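>>> mind looking at a prediction? Sequence and model below.
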Amino acid sequence: MPNEDRDFRHALERASAWVARYLHDVADLPVLSRTRPGEIAARLPAAMPEEGEPFDALLDDFERLVLPGITHWNHPRFFAYFAITGSEPGILGELLSAALNVNAMLWRTSPAATEIEEVALRWLRQALGIPESFFGVVYDTASVSGLHALAAARESLDLDIRNLGASGRDLPALRVYCTEQTHSHVEKDAILLGIGRENVVKVPTDDAFRMDPRALERLLGEDRAAGHLPMCVTATIGTTSTTSIDPVPEIARICKGAEVWLHVDAAYAGPAAIVPELAHLMDGIEYADSLVVNPHKWMFVPVDLSVLYTPHEDLLRRAFSLVPAYLETPESDVRNYMDYGVQLGRRFRGLKLWFVLRSYGRRRLVELLRGHVAMAQALAGWIETEPNFEILAPHPLSVVCFRHVPPHLNDDSAALDAHNAALAERVNATGFAFISTTRLRGVTTLRIAIGNARTKERDVRETWELIANLAREG
């Protein structure tokens, strides 16, 4: 056996043993990295080595240099942003995909990559109650999935922007509608598509942070009267700050009447529709023109994997398909995924999704997501009974937004905001848990998001006790 083969096998065994140990012991690590800016870079060489280094040296430096700078997203007390999970089957899928190193751009460049993606997305569609007519494609993140959805919406207007472009033409301003609770990627996608932030219209929300359908209808009418061209409405199932759920059926009715593309961002909450009592999350989705679901957010698939579903496969393909001579193939009855996006290079992401769906099965996924929602409701109950704390938003899923209101700061909004921001930093500085903040109606808000597969109620309870104790200390 050649030495390099033995060395790799040894390194692979060492790395796999480290991964298993890490997943078992991750709860003992501080969640948030304590490294200061520039500290890691300062410890690295100024240039690459002239001669190659052994695998053991790489793994040694991984533990010595890299790990201190890691914030542990796989930690059961990672409660910031949206808690996610790099699960065991997902990790196996990533390992094998990296070893195969295929480019899944054409069916023939790896038939299994294309067909496993098709099958896994069909399984996921069925599990979430998405109509059979919806075609699915894997991208990396919701930002990119949303970009492709908006591009398809633009293509649906038949302005031939694909060929003629938009600049130098007498075209009306294209308008995109969302709320202040919509994820920021919609504005970024509007920038990238040449629509511009000024043409992203923020629809008012109700007391539960949901899009107001009457306000949407009014804004659509005003824009048409002003000579603008409504292109797309983005509704959200599970907004980023509060997990509010926009009234999709009513919004869909308005979009249909106005002949405007309806895009639904269910990146976070979409997977929860697998839970029978949460299947209503997908109410009205049959009327959507596109839908994003992120299995890497709340379905235990390692980052990154986002899915765009649409009943308009032809429009998505028309927006992006461009086949040069060197990519022509004789197969006519296959799907070439390069035709559905800007990227020609495509990782074999479908493998890890397929592994996760098979390893967990529907029943275990339902149990875990149901448990996360139950933990969030328990947390909300503890907050409501604690003096000087208040809930700041409805909590239908696994995120709770709240703040501490000490009596002496009750009339000083700026001081109250600073107090809660400092409280979050004090919690995070302990290393025991990691929480994040947001702003709701201009108010600094503490936010706990539950979603890691290893999180137990004890983790949530002890984190809440830490917050309450620090708040009492002042």
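Everything's here; your move.

>>> CA atoms for contacts and neighbours, from now on please.
Noted.

>>> burial of residue 136, as a residue count?
When neighbours are counted by other Cα atoms under 10 Å, residue 136 registers 24.

>>> wait, doesn't it sit right on residue 312?
No - with contact defined as Cα atoms under 8 Å, residue 136 does not count as touching residue 312 (10.2 Å).

>>> for stretch 55-72, which outside residues touch it?
Residues outside stretch 55-72 that contact it (Cα atoms under 8 Å, 6 or more residues apart in numbering): 7-8, 11, 15, 26, 30-35, 40, 43, 78.

>>> counting neighbours, which of those end up buried?
Buried subset of the contacts of stretch 55-72 (neighbour count, 16 or more other Cα atoms under 10 Å): 11, 26, 30, 31, 32, 33, 78.

>>> select from those every entry located in helices.
Among the buried ones among the contacts of stretch 55-72, DSSP state H puts residue 11 in helices.

>>> any chance of the buried ones among the contacts of stretch 55-72 in JSON lines, with distance to residue 227 too?
Below are the buried ones among the contacts of stretch 55-72 laid out as JSON lines (distance: Cα to Cα, whole Å):
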{"residue": "11", "distance to residue 227": "64"}
{"residue": "26", "distance to residue 227": "57"}
{"residue": "30", "distance to residue 227": "55"}
{"residue": "31", "distance to residue 227": "52"}
{"residue": "32", "distance to residue 227": "50"}
{"residue": "33", "distance to residue 227": "51"}
{"residue": "78", "distance to residue 227": "48"}
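
>>> okay, one more to line up with it:
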Amino acid sequence: MSPEEFRELGHRVVDWVADYWSTVDQRPVLARVQPGEVAAALPASLPEKAEPLDAVLADLDRVLVPGLTHWQHPRFFAYFPANSSPAGVLGDLLSSGIGAQGMIWATSPAVTELEQVVLDQLREALGLPESFARSGAGGGVIQDTASTATFTALLAALHRATDGGARRAGVPPGRFTVYGSTQAHSSLLKAAMMSGLGEAAVRAVAVDPTTQAMDVAALREAMGADVAAGLTPVMVQAAVGTTSTGAVDPVAEIAPVAQEHGAWLHVDAAWAGVAAVCPEHRWIHDGVEHADSYVTNPHKWLLTTFDCSAFWVRDRAALVGALSILPEYLRNPATESGAVVDYRDWHPQLGRRFRSLKLWTVLRSYGLEGLRAHITNGVRQAQHFADLVRADARFEMVTDPVLGLVVFRVVGDDQRTMDLMEAVNAGGTAYLSHTKVEGRAALRMAIGSWQTTDADIDTTWDALVSHLS
């Protein structure tokens, strides 16, 4: 394909995406296919002869689009947003076109240095502590997802707790413990499994029944009991914006308990953290200055195309110590000089994409003013939806709204709540998900798409009311 052919076909692909965005609100949010239907419509073998892009686009429309659940639909409220804004897509296209490999500084210096700068800029924009800045002992790196960030934090915590023994001889079985609330993301359990600690090492700490935030007294009791039994607490994860209800753990109160036992404190703010770009929402970061690591996902609510997870540490020595490895084929003068950062040592992967380019494109294209307007609009729309719930005696709020998340239910038995969700989702107008809070079913309305309007909120409410039996 020549540059001119690429130019022509590229225009057509951009046109397809623009048409998709402009018409996605007219489609059912959920896919309308049966298991195996998409696979059955595709050929079993690759073609011998090259096929034109027209054939690819035709099959995209005919086979794949009907099998998509439309995450960019303005009434996709089931999970936290995975925004793919115009600026994010264009930045991702630039990254793909350049095709740089940023595993070490020497393989493309600009990839590393832009990432360092943009994460310092984002840290400042979110009001995160100076201890996470690259100018000191800390620093930031872009991970693929918050799940990888949590796993990476645990590896660093084990490295510190064992004085490097974990990477040399592995993890002694049954010795270390990890703590998170009963509402912590499942990635904490998976991190324990992948690290070799195993599921049995994870302690699920009780939460306050009203706020669903971690009960600090219960944490203190659990850690004390483990220490008395001869175990070593290695990491505490505090959630800032849980998946279920958006609960914010009291990081400032958790920190001294973790410090008392020498445990690493990791803050998982995957969804909610970016809201701190608005100064009025920086309360969510109270106590974060005591954290050893912190993660938030621009690819959720900050208009950046998946995947892009921003992860900071207070002491990069523990992180690099846990993961650094230098085979002969990666040796180079810049690395050996000690003057550069090689991000291959900051996460499990060796290869890494030029993710900072799309984040940089988004941050510059919208500016702080535009980013704040986007977050503010989502919070306002959530409050509007919560007001509708409160005004209808057939519904009740389950927890207070947190930023862009509203958790509610139908008054009465849980089956009515679940039946209502299934009816609305099947109707195609909107897509909501459910959770359980204190053993009772509840619906989640997660707002934050760049295309969602007030009319979409009202349309979704009308669908709920009309399907209520």
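Perfect, I can see it now. What you see is a predicted model, and the numbers here were worked out from it, not measured in a lab.

>>> TM between them?
In this superposition the chains share a TM-score of 0.95, using TM-score structural alignment, normalised by the length of structure 2; 458 aligned residues with a Cα RMSD of 1.3 Å.

>>> which parts of the stretch 1-150 of structure 2 are strands?
139-143 (DSSP state E, counting those that start in this stretch).

>>> what about the helices in the stretch 51-200 of structure 2?
53-59, 86-98, 109-125, 146-161, 165-169, 187-195 (DSSP state H, counting those that start in this stretch).

>>> ok, and which of those has the densest surroundings?
Greatest average neighbour count among these goes to helix 146-161 (a mean of 25), per mean count of other Cα atoms under 10 Å.

>>> just give me the mean distance for that one relative to structure 1.
When structure 1 is overlaid, helix 146-161 of structure 2 sits 0.6 Å from its aligned residues on average, using mean Cα distance after the TM-score superposition for structure 1.

>>> next one: stretch 363-381 of structure 2
Stretch 363-381 of structure 2, aligned to structure 1 and superposed, deviates on average by 0.9 Å (mean Cα distance after the TM-score superposition for structure 1).

>>> residues in structure 1 aligned with that stretch?
Aligned using TM-score structural alignment, stretch 363-381 of structure 2 spans residues 357-375 in structure 1.

>>> list the buried residues for the matching stretch?
Residues of stretch 357-375 of structure 1 classed as buried: 357, 360, 365, 366, 368, 369, 370, 371, 372, 373, 374, 375 (neighbour count, 16+ other Cα under 10 Å).

>>> looking for the alignment partner of residue 24 of structure 2 in structure 1.
Taking TM-score structural alignment, the alignment pairs residue 24 of structure 2 with residue 26 from structure 1.

>>> residue 52 of structure 2 now?
So residue 52 of structure 2 corresponds to residue 54, using TM-score structural alignment.

>>> out of the helices of the stretch 51-200 of structure 2, which is closest to residue 347 of structure 2?
Proximity to residue 347 of structure 2, assessed across the helices of the stretch 51-200 of structure 2 by Cα to Cα, is greatest for helix 146-161 (6.0 Å).

>>> just want the angle from that closest one to helix 187-195.
Counting by axes from the mean of the first three to the mean of the last three Cα atoms, to 10 degrees, helix 146-161 of structure 2 lies at 60 degrees to helix 187-195.

>>> show me what helix 146-161 of structure 2 is in contact with.
With Cα under 8 Å, 6+ apart as the test, helix 146-161 of structure 2 has contacts from 143, 164-167, 187-188, 190-192, 194-195, 234-235, 263-264, 266, 268, 270, 293, 295-297, 309, 311, 318-323, 346-348.

>>> which part of structure 1 matches it?
Counting by TM-score structural alignment, helix 146-161 of structure 2 falls onto residues 142-157 of structure 1.

>>> matching residues in structure 1 for stretch 243-257 of structure 2?
Counting by TM-score structural alignment, stretch 243-257 of structure 2 pairs with residues 240-254 of structure 1.

>>> and residue 433 of structure 2? What does it align with in structure 1?
Using TM-score structural alignment, the partner of residue 433 of structure 2 in structure 1 is residue 436.

>>> quick one: that match and residue 444 of structure 1, what's the gap?
10 Å (Cα to Cα, to the nearest Å).

>>> now do residue 70 of structure 1
Distance of residue 70 of structure 1 to residue 444 of structure 1, given as Cα to Cα: 26 Å.

>>> those two - which one has more neighbours?
Counted by other Cα under 10 Å, residue 70 of structure 1 and residue 444 do not tie: residue 444 has more neighbours, with 22 against 14.
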